[in-house]
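In: Dropping a prediction and its sequence here:
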Amino acid sequence: MARKWLRRGLVGVALVLAALVLRVTFLRPDPVPVTVVAVARGAVEETVTGSRAGTVRSRRRATLSPEVGGRVERLFVRKGDRVKKGDALVRIAADDVRAQVTLAEKSLVVAEAAEREACRAAEQAVRDLSRSERLAKDDVLSLGLLERAQTEAGMTAAACEAARARVGQARASLEVARVGLGKTVLLAPFDGVVAELSTEEGEWVTPSPPGLPIPAVVELFDPDDTYVSAPLDEVDVGRVKAGVPVRVTFDAYAGRTFAGKVSRIADYVLDQREQNRTFEVEVALEDAAFGKTLLPGTSADVVVVLARKEDVLRVPSYALLPGGRALLLSKGTLVSAKVETGLRGAEWAEVVSGLSEGDTVVTSLDRSEVKEGARARAEEAR
């Protein structure tokens, strides 16, 4: 009887143990799939990116309008044309001004003729006076005739000087008329390219008076002197210095990256509505020849490199948890490790201590089941 109960007891214990084994085997949660990356050596950068796309700009850009208003008589250029300094761009109809120039030219001719005549008479009067003085010395000429010769010489000399003054006045009037005529022709102030042309032949244009903005007739820029202007968030204003390296990419040149340096930092912060406050930096490209091929207005993305270290132990920045910790996958279990970091950028962080080369660090941290102590298995990143 005792043996019978003993057998039954052993069977019961066996059933309980079997149930426990089945519970552990079938009810134990599956390992959590995680993406991982091995700690390795490489470069780490601390960077600042633009708050929005930058723009290629020309250092020399001018908005031009004629100094006088009137009807556009002739356009010498079209949008996109290259011009040289001094080339005519637009001419305003100026028949009245040309008539003034013609009148001034003729007035000058008349004044010069009168000057020649008056001065010849003055020269003759001087010669006559000299002769009269010799004759008077020999008592051949009376004192009255000598005084008359002296008076004549003085009067003709004054007439000559007055005629010369009228010539100077006529020349000044001609110069004024020519300046007025010159104002009817808009000239290029430097070598460049016509960016905009906002008028046509036959239209009337008005010069821009001070304080009253009127659209310019011609916009001109120098394509050989360009730079990249980029807005950066104001929080970085104390970190960015002139001379630091920059990487620049252009949508127009996809797949290529161009090196440059910060050449200038604005002395003020822009406060624009509905946008973050930003400050502008100017970037000079190292490849100056390529820079000359860029069209002003082209968009550019800028990455300012504040610091860079080569061949250091690194881990992806997004693999670090708050408090400077990381999860390691060790023998199928997630283990927490305290990580001391050095230089840290948006993509990579330098590992000073806490991790070793080859350690497997978890990067898929956005799931609640990914936590210290959980069973896990590595899967390929998608």
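Out: Good, I have the coordinates.
In: contacts, neighbours, all on C-alpha from now
Out: Will do.
In: just the helices in the stretch 51-200 of the chain please.
Out: In the stretch 51-200 of the chain, the helices defined using DSSP state H, counting those that start in this stretch lie at 95-137, 143-182.
In: same thing with the stretch 201-350 of the chain?
Out: Using DSSP H, counting those that start in this stretch, helices in the stretch 201-350 of the chain cover 288-291.
In: And here is the other one:
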Amino acid sequence: MERTGRSPRRHWIVPLAVLAVLAIGIGVWRWQGAKNVSVARPVRASIIESIASSGRVRGVTETLAGAQAAGVVERLFVREGDRVSAGQRLAILKNDVAEARAAQAEAALTTAQATLVQVSRGVLPSELEAAAAQVEQARAQLAQQQSSLAQAEQSVVQAKAQLAQHQAEGELADRQLERAERLLERGLIARAEHDEAVTRSRVVKQQIAAQQQAVAVAETVVRAFRGGVAAAEANVGVQEARLRTLQVGARPEDVEIARQRVREAEGALAVARRQAQEAVVVAPFGGVVTAINAEVGQTVGSQGVLQLVSTEVEIRVEVDETNLADLALGQSAVVSSTAFPGSTFAGSVREIAAAVDQTRGTVTVTVAPMKPPAWLRPGQTVNVNVVTNPAAQRLLVPTAALRRVGDRIVVLVVRDDRAVETVVQTRPPTKDGVPVVAGLDADDRVITNPAAIQPGDRLRIRPSTGRGEP
């Protein structure tokens, strides 16, 4: 009798079929739950890295040109925008103080000459009486000059106190203006409120400039009265010496002293006349007149008739202190202006400030322009790109792949078919993508459409043949 048996392989068919069905089911379930994404691998490229900021054009040398003493502007030879050379006459001041000193010196010389005449001959009783009266008159003039000097010194103290108050108001106005600019950028205040802060800052600066002129004029007046006190004291000495000479009679040595006083008075008169002629404002260097601070007929101090800026200019740029490590002397820069599109010129980093502005967190970088264009003006705002690395090797990723989470910049990469969040450090974007300096490898697969993707999501990669993509 023949027996029929099952093949051993048939025992495995059913379990294998079940496992296959389960595997297919799990695969279908995972496939249906995965999210479609596009990915790209970072592309290594050589790029130019730079620091972009705005800068202010100013002269390498700037000054407020004035004469040696205060006075009233009598003649003005230049206008705003004129180019001048070193030593060129800019203005003439009418110096009443210097002219008064010259008149006093002339009077002192006349007195010294009269004294010499008197000691050379006998003395009359009437001359003694007149000499005593002149001594009293000289002492009264000295007391008056001393009183006027005290009042002038008090005026200086008051003017400096007012200047300090205006300067404190100016610092407050500058801080309020900076705050208003930040709030305006964020849309938290109206343009009118920002304009009010700008106006307030400008008004306070004008008040400071006017008060500085007032301080300069007050100090000049003090110097003038000190000169008057010195002249009055000298006159008292002369009159007292003359009286003593008349009282004791002339001696050979007295005659010689009188001659010496005449010579001293002649020298003092020559100095006073020279000072009266020195009220001429001249250019200390060649440059451009950028502002006229006093017109004809206005009173000015020893400085401040006009503002002069040297022909050679430089650009001051405020750079965030976080960029300090990337800055170095001699780095090249590209300068442009929104007012002159398409026109750029080169520059070089000449100086990096030794200290950081603690209030703003910035450091001042000075850029020397090379072959500046004709449109460049002192006080102008320009755009400056300081090239920190002309050939930096960086990984580039698409701009769309980046997103900000708090104060971090992150990308999503694919690992084991899931989205993984990675923090990256970037540089300013280029036309080919965003440079990444830390956080990614060249083999990473970066998700380029991360808007609807969350870390941990299961992913299904869309096939693509684009540049930098798998």
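Out: Noted; the coordinates are in hand. Everything numeric here is computed off the predicted structure, so don't read it as measured data.
In: ok, back up a step: the helices of the stretch 51-200 of structure 1 into a markdown table, with extra columns for distance to residue 69 of structure 1 and mean neighbour count?
Out: Below are the helices of the stretch 51-200 of structure 1 laid out as a markdown table (distance: least, C-alpha to C-alpha, whole Å; neighbours: other C-alpha atoms under 10 Å):
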| stretch | distance to residue 69 of structure 1 | mean neighbour count |
| --- | --- | --- |
| helix 95-137 | 12 | 17 |
| helix 143-182 | 12 | 17 |
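In: for those, which one sits closest to residue 238 of structure 1?
Out: Proximity to residue 238 of structure 1 (C-alpha to C-alpha) singles out helix 143-182 among these, at 50.4 Å.
In: Hey, what's the angle from that closest one to helix 95-137? Just curious.
Out: Angle, helix 143-182 of structure 1 to helix 95-137, by axes from the mean of the first three to the mean of the last three C-alpha atoms, to 10 degrees: 160 degrees.
In: what's the single longest helix in structure 2?
Out: Across structure 2, the helix with the greatest residue count (assigned by DSSP state H) is helix 125-185.
In: Which residue numbers in structure 1 does that one align to?
Out: Mapping helix 125-185 of structure 2 onto structure 1 (TM-score structural alignment) gives no aligned residues.
In: could you point out which element follows that helix?
Out: helix 191-248 (DSSP states H and E).
In: sorry, back to before: dump the helices of the stretch 51-200 of structure 1 to a markdown table, plus distance to residue 238 of structure 1.
Out: Output for the helices of the stretch 51-200 of structure 1, formatted as a markdown table (distance: least, C-alpha to C-alpha, whole Å):
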| stretch | distance to residue 238 of structure 1 |
| --- | --- |
| helix 95-137 | 58 |
| helix 143-182 | 50 |
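In: Looking at these, which is nearest to residue 83 of structure 1?
Out: Closest to residue 83 of structure 1 of these, according to C-alpha to C-alpha: helix 143-182, at 18.5 Å.
In: The longest helix of structure 2 packs against which elements?
Out: helix 191-248 (3 or more C-alpha pairs under 8 Å, 6 or more residues apart in numbering; DSSP states H and E).
In: how far does the longest helix of structure 2 sit from the chain's center?
Out: 30 Å (C-alpha atoms, centre = their mean, to the nearest Å).
In: could you give the angle of it to helix 191-248?
Out: Using the same axes, to 10 degrees: helix 125-185 of structure 2 against helix 191-248 is 170 degrees.
In: follow-up on the earlier one: and the helices of the stretch 51-200 of structure 1: which comes nearest residue 366 of structure 1?
Out: Between the helices of the stretch 51-200 of structure 1, helix 143-182 lies closest to residue 366 of structure 1; by C-alpha to C-alpha that is 72.3 Å.
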